[in-house]
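Q: need a 3D model of the following:
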Amino acid sequence: MEKVTRVFWISAVVAILFIIWGVIPESVLHSANMDNVTSNIQAFIVNKFGWFYLLSATAFVVFSIYLIFSKYGSIRLGKPGERPEYSYITWFAMLFSAGMGIGLVFWGAAEPLNHFHTPPYGDPETAEAAKTAMQFSFFHWGLHPWAVYATLALALAYFKFRRQSPGLVSSILEPLFGPRIKGRWGTVVDFIVVFATIFGVATSLGFGAIQISGGFSYAFGLPNTFIVQLIIIAIVTVLYMTSAMTGLNKGIKYLSNANIILAILLMLFLLFAGPTNFIIKMFTSTFGSYIQNLPSMSFRMTPFNADNTWVKDWTIFYWAWWIAWAPFVGTFIARVSRGRTIREFVSGVLLVPTIFGALWFSVFGGSAINLEFFQDANLIQDVNEIGKETALFAVLEQFPLGTVMSILAILLISTFFITSADSATFVLGMQTTGGSLYPPNQVKFVWGIIQSAAATVLLWQGGLQALQTASIIAALPFAVIMLLVVISLMKAFKQEAKEMEQKRKQ
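A: Got it, this is the predicted structure:
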């Protein structure tokens, strides 16, 4: 492994120590066990810095929209005249699969149902609660997460393909800090990137394992236990490691296209088997209210209601999760976006997944709320008894071919699991080999095993709660780095505009 940098060794040692800490029984460590310590850190971060996550995510939305209309929009992410490597369809499929596949399938029915029964404000289980539930689901999976991804991905692609810098987050900060960033501080930045990636992805892998297990349990009566989840992680680890070894143009490209086909098939089936008219009306009216209320939702805190944990449990968790995912998804999107203009890139990354996500929630969340509101299906009782991971299967069961659709959903979650983990091993390999676009298979293998081990330990320590805790902690230092990235990127754009102006004058 001659190509690896010291970031690889530092990150691998810290990750392995973290995994060992998680395995040590509580009886040995008492109050210093991982679950206790991380929960206390998370509580402190959410209480003291929740506002910081909120403002940071909104700042990335404003910055992304500004870039679309700015004079920098025509700059190409590559050499002048260079054309994109992938077609639009393949590009959208790859960025979507890496971006939030597992999460959409996990929360598509579960989140709107939760908000319907426990809304952020107003009375539960009313028509108003149903509208609010869908509006906040659009909000959590719409422009904000994709603006976080677009900001970092754009910076990485610009510096890598236009300025021939290494594909490292630390190299983006060179306009701000100069050559100093190539030393100790650069190592710290890249270590934080790797740490955030490991635990951001481990959260998603945990969600995937929980939901696959929940699907088998709900549809076929298999036990939904930690042992079953462990077996699922082991099987999927073998599959995604095999895919990772085949490289970007084979494994990830084909799986991403398969994901999109499966996702659209599942969505179209429920759209036409379910309450079609209701879903279309829900999508149209909710999209309008989402755009209308975007500014107020973006800055919504509850200073006069200290007992209201809704914003902390949902919005702040999501913003932290997206920021923790940004190094992984950003690096991956940058890698597949060479040759696009800034305007084309930001518009595509912001708008297409936001609209698709809104459709997804309208179909799955709309069907769930329709069953609850008009047919008294009481799905939430099933979900509360068995777990949020069963919401999708509880909804599919109410329609024709429910078992077939559940099998299709399990297959979809599995392929999303594989592409997310596959993409993450590539990104971790790239970040720990000095930005190499072709990291060695041995490096990807090490990161693949560490990722799966981290997901397993977090699941063992406390299921969903432990997974959410890991994301929130990992995101805090990286949010600061991302704000510095925005400043550095603007400095680089201004410098390039100045150089172009001078060339025109000559």
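Q: only C-alpha atoms for contact and neighbour calcs from this point on.
A: Noted.
Q: any idea how many residues pack against residue 87?
A: When neighbours are counted by other CA atoms under 10 Å, residue 87 registers 9.
Q: wait, residue 118
A: Residue 118 has 16 neighbours, counted by other CA under 10 Å.
Q: ok, the closest residue to it other than its chain neighbours - how many residues close by?
A: Spatially, and ignoring its direct neighbours in sequence, residue 118 is nearest to residue 124 (5.8 Å; CA to CA, 6 or more residues apart in numbering). Other residues near residue 124 number 17, with proximity taken as other CA under 10 Å.
Q: how close does residue 229 sit to residue 216?
A: Distance of residue 229 to residue 216, given as CA to CA, to the nearest Å: 11 Å.
Q: before we compare anything, build this one as well:
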Amino acid sequence: MSAASPLTPAPASVRLNPVVFAGSTALILVLTLILIAFPEAAGLWLGRAQAWLSRSFGWYYMLVIGAYLFFVLYIAASRYGDLRLGDDHERPEFSYGAWAGMLFSSGIGISLLYFAASEPLDHFYNPPEGEPGSAFAARQALQLTFLHWGVHGWAIYALVGLAVGYFAYRHKQPLALRSALLPLVGERAMRGWAGNAVDCFGIFVTLLGLVTNLGIGSLQVSSGLEYLFGLPHSRAALLAVILAMSAVATVAAVSGVEKGIRRLSNLNILLFSGLLLFVLFAGQTLHLLNGLVQNIGDYLNGLVLKTFDLYVYTGAGTRSEAWMGLWTLFYWAWWISWAPFVGMFIARISRGRTVRELVCGVLLIPLGFTLVWLSVFGNSALELVTVHAAADLGKAALEQPAMSIYLLLEHYPWSKLVIGVSICVGFVLFLTPADSGSVMLANLSRQGGELDEDAPHWLRIFWSALITLVTIGLLFAGNFTAMQTVVVLAGLPFSVVLVLYMVALLRAMRLDVETRAIVRAAPVPVPGPH
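A: The predicted model follows:
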């Protein structure tokens, strides 16, 4: 497991991995055909499976999510924190500013726009405990929203990015999910059946997440066009939006990480920040700032409690148990399902960074903005509903979440212009995970090539096209919700892979630190007389 020597032979050219490519493609196509052919039966079965999983494995999800967070914090703070994703003398490929921008965009998708107003309002009307619509419910709503979008999810991304990047750049293994299992299964199994199985399932889980991303994104953008221009709420209009979004995402994916994705990340930050500042200063600024400080305090104060809170003492079969399955457990599985491609993308852009840099960057850079965004939009929505009696906003949050952000913005100055900007924000928010996801899917289904060499263009186009076709089929079959349920179910087995990543990382890092200490302690040879 040592670094490659200068005499290491050049890697083979990039080529398709037929086992991973065929296996993952078959999995997703079979699942899609079943969901389209038997929408009612599949939806019923998946609903029962999700309810069973929530009842039977809720305790496991809460424990393992807490373990991921504790592990990455421990690794960053320990003696392993100064190990690099690369050789000890290696320096980062991207500047700090470019790296931070791509970190920000990699895990923040259009879902943040979709849930910004709708999730706090949903928790306000349907809290897990307490009186609905009360002041306690309002305060709890932001605390729970922070929990779902907070540090736990980013810790999962940091774990996968760290595991894949560490073994790829420090131990010269392929930039793939399989590489992080090297200390546990050995070189032969890692390059054979075990590695193929992990990469195949990783592609399957990732594609599920990207399909839901495109589905949510198309609904969000089409709802905005419907509100702003009176675009008819029809399948033809939705199809046009999906095709337009997919075409632009494909072009960005083909242009690669260095050009398309980095430029989209910069545009993403500008548009996102501009919309946030507008809502902050055009609304009740002092109230929003006060709310932000209190929300952060509530979140930090309840971080340990909510990490392990299963609402055991509210009784079985209560609204708390149902809420837990619909929200917290769904979010934990959702983060896990996005971890393969987001983690691989983080690894791809973090070569030369230290372990401590990666963990702190992933946990803090996107998290800070996410919490401010949720607080500003969530408190603005709660104020409109509770003080100004914006009944249409509350109703939309429960029945048509994609429309809630636009109904919130209509209460602000220059609403038409601002809503138009928010549609553009949604479009760009969709693009950044979509194009980086297509690149990572293509990279997982190929073999050979340099560590930083991305897959050929045709393979990126294939995965982008497959995501588009699956999304269209599910949306038009009326069974898109079933795909979201599959995401939750698929998160369970992949969570076990992440546990194995922790064991493998700890074993490899301990050996590397010991080896480095021996090398540094070795006496420097003194040249003898000539």
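Q: tell me how they score on TM after superposing.
A: Here the TM-score for the pair of chains, by TM-score structural alignment, normalised by the length of structure 1, is 0.95; 501 aligned residues with a CA RMSD of 1.8 Å.
Q: where does the residue nearest to residue 118 of structure 1 land in three-state SS?
A: Secondary structure, DSSP: H, G, I helix; E, B strand; the rest coil: residue 124 of structure 1 is coil.
Q: what's near enough to touch it?
A: 116, 117, 118 (CA atoms under 8 Å, 6 or more residues apart in numbering).
Q: in a markdown table: these, plus secondary structure and distance to residue 449 of structure 1.
A: Listed next are the contacts of residue 124 of structure 1 as a markdown table, based on DSSP: H, G, I helix; E, B strand; the rest coil; distance: CA to CA, whole Å:
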| residue | secondary structure | distance to residue 449 of structure 1 |
| --- | --- | --- |
| 116 | helix | 39 |
| 117 | helix | 39 |
| 118 | coil | 38 |
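Q: in structure 2, which of the residues you listed remain in contact?
A: Contacts from the contacts of residue 124 of structure 1 that recur in structure 2, judged by both residues aligned by TM-score structural alignment, their matches' CA atoms under 8 Å, are 116, 117, 118.
Q: need the residues you listed in a markdown table (columns: distance to residue 51 of structure 1).
A: Shown next, in a markdown table, are those (distance: CA to CA, whole Å):
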| residue | distance to residue 51 of structure 1 |
| --- | --- |
| 116 | 25 |
| 117 | 26 |
| 118 | 22 |
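Q: how about the strands in structure 2?
A: Assigned by DSSP state E, the strands in structure 2 fall at 15-16, 446-447.
Q: among those strands, which is nearest residue 141 of structure 2?
A: Of all the strands of structure 2, strand 446-447 sits nearest to residue 141 of structure 2, with 44.0 Å by CA to CA.
Q: that closest one aligns to what range in structure 1?
A: Aligning strand 446-447 of structure 2 against structure 1 (TM-score structural alignment) gives residues 433-434.
Q: rewinding a little: dump the strands of structure 2 to CSV, plus mean neighbour count.
A: Converted to CSV, these look like this (neighbours: other CA atoms under 10 Å):
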stretch, mean neighbour count
strand 15-16, 16
strand 446-447, 22
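Q: contacting residues for the aligned residue in structure 2 for residue 240 of structure 1?
A: Using TM-score structural alignment, the partner of residue 240 of structure 1 in structure 2 is residue 249. Residue 249 of structure 2 makes contact with 431, 432, 434, 435, 464 under the criterion CA under 8 Å, 6+ apart.
Q: ok, now with 10 Å
A: The contact partners of residue 249 of structure 2, by CA atoms under 10 Å, 6 or more residues apart in numbering, come to 243, 255, 260-261, 427-428, 430-438, 461, 464.
Q: next: residue 93 of structure 2.
A: Listed by CA under 10 Å, 6+ apart, the contact set of residue 93 of structure 2 reads 99, 348, 349, 350, 351, 352, 353.
Q: looking for the alignment partner of residue 22 of structure 2 in structure 1.
A: Counting by TM-score structural alignment, residue 22 of structure 2 lines up with residue 9 in structure 1.
Q: tell me if I'm right that its match and residue 447 touch.
A: No. Between residue 9 of structure 1 and residue 447 there is no contact, the gap being 11.3 Å when judged by CA atoms under 10 Å.
Q: neighbour-wise, which of these two wins?
A: The neighbour comparison of residue 9 of structure 1 against residue 447 (other CA under 10 Å) goes to residue 447, with 27 against 13.
Q: skip the chain neighbours and tell me the closest residue to the more buried one.
A: Residue 447 of structure 1 sits nearest to residue 425 (CA to CA, 6+ apart), 5.7 Å away.
Q: now the one you found: how far from residue 455 of structure 1?
A: Distance, residue 425 of structure 1 to residue 455 of structure 1, by CA to CA: 14 Å.
Q: shared neighbours, these two?
A: Contact criterion CA under 10 Å, 6+ apart; residues shared by residue 425 of structure 1 and residue 455: 198, 201.
Q: and residue 20 of structure 1, what pairs with it in structure 2?
A: Aligned partner of residue 20 of structure 1 by TM-score structural alignment: residue 33.
Q: can you tell me, leaving aside adjacent residues, what's nearest to the counterpart of residue 377 of structure 2 in structure 1?
A: Residue pairing (TM-score structural alignment): residue 377 of structure 2 is matched to residue 364 of structure 1. Spatial nearest neighbour of residue 364 of structure 1, excluding adjacent residues (CA to CA, 6+ apart): residue 109 at 5.0 Å.
Q: which residues does that neighbour contact?
A: By CA under 10 Å, 6+ apart, the contact list for residue 109 of structure 1 reads 137, 360-369, 388-396.
Q: gap between the match of residue 22 of structure 2 and residue 76 of structure 1?
A: In this view, residue 9 of structure 1 and residue 76 of structure 1 are 35 Å apart by CA to CA.
Q: check residue 235 of structure 1 too.
A: Taking CA to CA, one finds residue 235 of structure 1 at 41 Å from residue 76 of structure 1.
Q: repeat that for residue 192 of structure 1.
A: As for residue 192 of structure 1, its distance to residue 76 of structure 1 is 29 Å (criterion: CA to CA).
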